[in-house]
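Asker: Output the structure for:
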Amino acid sequence: MNATDPVVIAARRTPIGTSGGGLRAYTVDELAAPVLRAALDDTGLDRVDDVVLGNVFGPGGNPARVAALRAGLGVDVPGVTVDRQCASGLAAITQAAAQIRAGEAEVVLAGGVESASTAPHRAWPTDPPTPYPRAPFAPAEFGDPDMGPAADVVAAEAGISRERQDAFAARSHARAVAAQREGRFDDELVPLAGLSADERPRPGFTAERLARFRPAFTADGTVTAANSCGVNDGAAAVVVVSERVRARLGVPGLRLTASATRGCAPARLGLGAVPAMRAVLSDVGGVRLDAVEFTEAFAGQVLACLDAVNTDAVSTDAGGIDAGGIEESVVSPDGGAIALGHPWGASGAVLVVRLFARLVAQGRGNTGLAALSSGGGIGVATMWTVVR
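Answerer: Purely as a prediction, here's the structure:
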């Protein structure tokens, strides 16, 4: 271990609210500021070198800087906002880690934030102006499908059945409901406006019940509103420090042992995580994963990514999959975005908050992976190991 290795020593998030729900009045900086403050306060540190936040649909104007000021971090703390679409929050954390490794910083707050409820409306400057629901992910000649239809294509090409998708989604809700009931989210949450729990998880969401939902995007598709994520508000942040700082404080942490950012065909954007996960798994080699946090935008897309990675894996004599692949049972162990929600710019950071809570705070394992795909055909994957 090197003195400049990046380590997460604190991790916090808001409850994830449904768009138009309990967090509807909060702008992105108002969502992010209390989370930044709470994460830093958890460490006892009194200074920060930078703030790096992911955001997708916010107002512009560098929300990371605005949130840092609102959090009372001081006018000398700069702040930068990252847009890598749904991977923005995780990309922000890897960028903070790069600052630590390079010796440019010793303490960085990193994460992401999204307020679908307050996102400004946008329009092309035609006469009259033409509203648009999202920015282009790629030039038209590369293929630039909407997320839902693209997920239908990915699931169909990978042979992911509707039944398997519904079972995965039902499991996500069941796990999230159980985690809420048992208080496993409590210590990571920063309540806002009286909202102290994630709004989306639903008890009684069985595979049989999910089977009643009609296709949401294409007439013969398998992706439905029930086996997909929601549209959500939320913020998440972690404190990334050098190993030198962690050792001086004498606290446990989550060390970033490998990371990769890769691209794929924009028309198959849901598969972006596959080459990134393959790179990380190949880099670490021989490590058994205790937990995998993968943003569940669509059940079929998640399962297609896992199957693609596992084609490279080798079965072990004891059963299961070796470090060349990922056992489905360890994915989203306390539920994922299908149950918890998907606040786009924050979701990648939520993955690391969840790993920190499970592996470090609760001591349920030692090694985890966080990964996701994003618009434009981009994937980010990270590997983490507990240090004490």
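Asker: make it CA atoms for all contacts and neighbour counts henceforth
Answerer: Noted.
Asker: just the helices in this protein please.
Answerer: Here the chain has its helices, by DSSP state H, at 28-43, 63-70, 88-101, 147-158, 162-181, 207-210, 243-249, 273-284, 299-310, 337-340, 344-355.
Asker: Determine which stretch of these is the most buried.
Answerer: With neighbours taken as mean count of other C-alpha atoms under 10 Å, these reach their highest mean count in helix 344-355, at a mean of 31.
Asker: To compare against the first, here's the next sequence to fold:
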Amino acid sequence: MPDERMPVIVAARRTPITTKGARLARITAEQLAAPVLRACAEDAGRAIGSRIGGTQSDGDPSAHLSIGDVVLGNCMGPGGNVARLAALAAGIDVAVPGMTLDRQCGSGLSAIIAAGDAIRAGDDRLQLAGGVESASTAPTRLADGIAYARAAFAPTGFPDPEMGPAAQALALVHGIDRGSQDAYAARSHRLAVGAQRLGRFDREIVEVDGVRRDDGPRASMPAMMGRFRALYPAASGEVDGTVDGGTVTAGNSCRISDGAAAVAIVPADARGAAPGLALLAHATVGCDPALPGIGPVAAVARMLEERALNLADIGAFEIVEAFAAQTLAVLQLLGLVRDGAVDPRVCADGGALALGHPWGASGAVGVVRLFSRLVRGDAPAGTLGIATAAIGGGMGVAALFEVVR
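Answerer: Down below sits the predicted model:
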């Protein structure tokens, strides 16, 4: 692929991430995504020194770069094409299309990959891509007059565990005890609180309905370790023939959340002198649907093998921390946990265990975090970063990025 066709992220933004039923509970999915899309387009214009065609305020045929598409991931929304609704709500020109995709918790990252592939295939326009989830406004679904919480991840005849029991199964298979899970959750909160205090999230967050800060990180998490031990396991249903003695709890699991995240991607030859993240490679793989949380292992391994890289070459990792047990299982198999210590390159400002997990957006949140850590954080050109997520039904998705300056 010629260098000029390399997709480069030149802007990355997200909303505050809030708990389901909390401060953004009345904001619909398109209303969450719209201000993020708008901010990304505006940031991209400033970064590359160009008017971006396709925005409501432009109407200018002399704009140097137009918006080609809006691609958003979404899992549990109202149906229809949320990306198109969000694009219109953002003031993007009616001529710009939109596409919504569902790869469950990998949706936001898969949307960014899809937009990047459009540029690789020859589209020379700016792409807006990411994900959104409003768990608070997600509709109740009915089948034969009976309400159900989610669609099936696997068909009849295949395992289709709820995510809590699936995480508990990984804890049993990989010998991850309760103390390790609680300690990892506390790490996520500690790092997120530190990042919040230092203002590391400020430049990536777009205010929505007066909300400017994530509500998940807890400064008192180290003190809560004792309280963690008192929590009953939250994973319901049988796990390995028993319902008792589980180690997955509310304390070491992510919150169900509302939020949106997006990036602006341009061909390398359109970025000018703007720093950014080049999308070098990606991989999406399937795995045993009985253990869906382990999918990132094969996705990361395949991607690194194809690029002739190893873990030592990577400067930063962002993994969607759905459950401490699931995350630790992945990190152990990748070699990013040694003697009980988690590699400091992993979610260095905390992850979903602290911030929350807006399903369709979380993979894109990981890319926004990489942009902040590496581009806004002045990492040198050539620094590599990986974003990855596990996917319900037994899949994993990973993407490799490189800092360009």
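Asker: wait, which of the helices of structure 1 is closest to residue 373 of structure 1?
Answerer: Of all the helices of structure 1, helix 273-284 sits nearest to residue 373 of structure 1, with 4.7 Å by C-alpha to C-alpha.
Asker: Quick one: closest of the helices of structure 1 to residue 376 of structure 1.
Answerer: Taking those one by one with C-alpha to C-alpha, helix 147-158 is closest: 10.1 Å.
Asker: Identify the residues contacting the closest one?
Answerer: 161, 216-218, 221-223, 267-271, 298, 300-301, 303-304, 375 (C-alpha atoms under 8 Å, 6 or more residues apart in numbering).
Asker: ok, 10 Å please
Answerer: By C-alpha atoms under 10 Å, 6 or more residues apart in numbering, the residues outside helix 147-158 of structure 1 that reach it are 144-145, 159-162, 165, 215-218, 220-225, 228, 266-271, 297-305, 307-308, 374-375.
Asker: Would you check the span in structure 2 matched by that helix?
Answerer: Mapping helix 147-158 of structure 1 onto structure 2 (TM-score structural alignment) gives residues 163-174.
Asker: which residues does the residue nearest the centre of structure 2 contact?
Answerer: In structure 2, the C-alpha nearest the mean C-alpha coordinate belongs to residue 363, at 1.9 Å (C-alpha atoms, centre = their mean). Applying C-alpha under 10 Å, 6+ apart to residue 363 of structure 2 gives the contacts 73, 104-112, 130-132, 261-262, 318-320, 357, 387-390, 397-398.
Asker: Residue 197 of structure 2 pairs with which position in structure 1?
Answerer: Per TM-score structural alignment, the equivalent position to residue 197 of structure 2 in structure 1 is residue 181.
Asker: What's residue 107 of structure 1 aligned with over in structure 2?
Answerer: Using TM-score structural alignment, residue 107 of structure 1 sits opposite residue 126 in structure 2.
Asker: meant to ask about residue 278 of structure 1, not that
Answerer: In structure 2, residue 278 of structure 1 lands on residue 301 (TM-score structural alignment).
Asker: quick one, what contacts that match?
Answerer: Taking C-alpha under 10 Å, 6+ apart, we find residue 301 of structure 2 in contact with 283, 309, 310, 311, 334, 398.
Asker: same thing but 8 Å
Answerer: Per C-alpha under 8 Å, 6+ apart, neighbours of residue 301 of structure 2: residue 334.
Asker: That one and residue 333 of structure 2: what is the separation?
Answerer: Using C-alpha to C-alpha, to the nearest Å, residue 301 of structure 2 is found at 10 Å from residue 333 of structure 2.
Asker: Residue 252 of structure 2 too?
Answerer: 20 Å.
Asker: can you check residue 245 of structure 2 too?
Answerer: Taking C-alpha to C-alpha, one finds residue 245 of structure 2 at 24 Å from residue 333 of structure 2.
Asker: same question, residue 83 of structure 2
Answerer: 35 Å.
Asker: now do residue 119 of structure 2
Answerer: Residue 119 of structure 2 sits 33 Å away from residue 333 of structure 2, going by C-alpha to C-alpha.
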